[in-house]
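*Asks:* Whatever this is, show me its structure:
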Amino acid sequence: MTDTSSKPEIDAPDGPAPADLQIVDIVTGDGAEAEAGSTVKVHYVGVEYDSGEEFDSSWNRGEPIDFPLAALVRGWQEGIPGMKVGGRRKLVVPPELAYGPAGGGHFLSGKTLIFVIDLLGVR
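*Replies:* Sure thing, here's the model as predicted:
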């Protein structure tokens, strides 16, 4: 059983980045289920696929985030619905579902991203 009470470690992936969104449940939750229109409370870690470098983590700030799914990148909008509170899920998000193609103006544009997300609440 994976401990979801501490920050997850993300192992460097092997091989080329996938072209499509990958959704992997690390821990299946047993609470309320997130839906497309939900507001979610999550802890997460994000790393770049190619470098393995962490670019963001709610764990480092010491508090989870609470956001409407509609305000987040498409990879989260498509990858979190169906997840249940108490679960931990890994999303591998291609650029078109994250911050767009290279040159898009965001420092993560053109990059495939890996997120490990702990779902703490849904409303």
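
*Asks:* C-alpha from now on. contacts and neighbour counts both.
*Replies:* OK.

*Asks:* From residue 49, how far off is the closest residue to residue 70 other than its chain neighbours?
*Replies:* Leaving out its chain neighbours, the residue that sits closest to residue 70 by C-alpha to C-alpha, 6 or more residues apart in numbering is residue 77, at 6.4 Å. Using C-alpha to C-alpha, to the nearest Å, one gets 19 Å for the distance from residue 77 to residue 49.

*Asks:* hang on, the earlier thing: so the residue nearest to residue 70 sits right up against residue 35, yeah?
*Replies:* No: here residue 77 lies out of contact with residue 35, judged by C-alpha atoms under 8 Å, at a distance of 9.1 Å.

*Asks:* out of residue 77 and residue 49, which sits in the more crowded spot?
*Replies:* When neighbours are counted by other C-alpha atoms under 10 Å, residue 77 and residue 49 differ, and residue 49 comes out ahead with 23 against 18.

*Asks:* Next, the buried residues of the strand or helix carrying residue 24.
*Replies:* In this assignment (DSSP states H and E), residue 24 forms part of strand 22-27. Of all the residues in strand 22-27, those buried under the rule 16 or more other C-alpha atoms under 10 Å are 23, 26-27.

*Asks:* Could you also give me the structure for this next sequence, so I can compare it with the first?
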Amino acid sequence: MKLNRLFLALPVALTLVNCDDSKKSSGDLELKTFKDSISYMIGGNTGAQFKQALGDDASELFDLDVYEQGVRKGFTDSIEFSQAEMQSLMTRFQAELQKKQDAEMATKAAENKKKEDEFLAANAKKEGVVTTESGLQYKVLTEGTGAVPTAEDQVSVNYEGKLIDGTVFDSSYERGQPATFGVTQVIAGWTEALQLMKVGAKYQLYIPASLAYGERGSQPNIGPGEPLIFDVELLEIVKE
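*Replies:* This is a model prediction of the structure:
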């Protein structure tokens, strides 16, 4: 969990670029010295990590004013908690944070499910789109002439993956190098589609979340319950 990394490794390895003792300004705060600048930078970096870990509604679980008092207390004295008490508080905090994150994920997954149903229903009516029993949809862009891979095979492919709004999240074309993997070492929608394709074929796949990354998604690019679109070109069956 991000929160664990945050508490175990607060910014201790910061890259300092063009830091000097010249007067700088950040809003109403004047950063007159190097000490001012490094103090402000570490504080800002820590705050940004907390926001990333806790989300936009951090105030529901976290009081910034009390946190600041704790930091000041820690600099001058030990805080009034035993190790056991701190562990208990942290365990409860992490449980509350996980509960909040799960609720947010469930809400987002429900929203994406509605979008998925609408998209796939409309897409199924388009010319050339085939819907399989599993719910996978595909369209043949180029027919292949070679062999069809089996579940035991390794394949080499070029592909581009995008969300249904057109946002590209992954592309072997951009990397300039095909991907090689086992037919069963990918998401279920790919495993099914690859065994329909002949070498040389290019398909466009429309994959429901249940055949992709499910209700948890694959952060940061694929949200919970998101359907995916892939252009897949089967280049070869790789012989070991």
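
*Asks:* Superposed, how do the two chains score by TM?
*Replies:* Superposed pair, TM-score by TM-score structural alignment, normalised by the length of the first structure: 0.80. Supporting alignment: 106 aligned residues with a C-alpha RMSD of 1.6 Å.

*Asks:* follow-up on the earlier one: OK, contacts around the aligned residue in the second structure for the residue nearest to residue 70 of the first structure?
*Replies:* Taking TM-score structural alignment, residue 77 of the first structure has residue 191 as its aligned residue in the second structure. Residue 191 of the second structure makes contact with 151, 183-185 under the criterion C-alpha atoms under 8 Å, 6 or more residues apart in numbering.

*Asks:* Show me what residue 23 of the first structure lines up with in the second structure.
*Replies:* Using TM-score structural alignment, residue 23 of the first structure sits opposite residue 138 in the second structure.

*Asks:* So residue 57 of the first structure is in contact with residue 46, correct?
*Replies:* Yes: using C-alpha under 8 Å, residue 57 of the first structure makes contact with residue 46 at a distance of 6.1 Å.

*Asks:* Spell out the secondary structure type for the residue lying closest to residue 64 of the first structure once chain neighbours are set aside.
*Replies:* Once flanking residues are discounted, residue 64 of the first structure sits nearest to residue 43: 4.6 Å by C-alpha to C-alpha, 6+ apart. Following DSSP: H, G, I helix; E, B strand; the rest coil, we place residue 43 of the first structure in the strand state.

*Asks:* And residue 114 of the first structure, which helix or strand is it part of?
*Replies:* Assigned by DSSP H and E, residue 114 of the first structure falls in strand 113-122.

*Asks:* equivalent range in the second structure for that strand?
*Replies:* Going by TM-score structural alignment: strand 113-122 of the first structure matches residues 228-237.

*Asks:* Could you give the number of residues near residue 94 of the first structure?
*Replies:* 24.

*Asks:* Then the one 5 residues further on?
*Replies:* Counted with other C-alpha under 10 Å, residues neighbouring residue 99 of the first structure total 23.

*Asks:* Return the residues in contact with the equivalent of it over in the second structure.
*Replies:* Taking TM-score structural alignment, residue 99 of the first structure has residue 213 as its aligned residue in the second structure. Contacts for residue 213 of the second structure (C-alpha under 8 Å, 6+ apart) come out as 187, 224-226.
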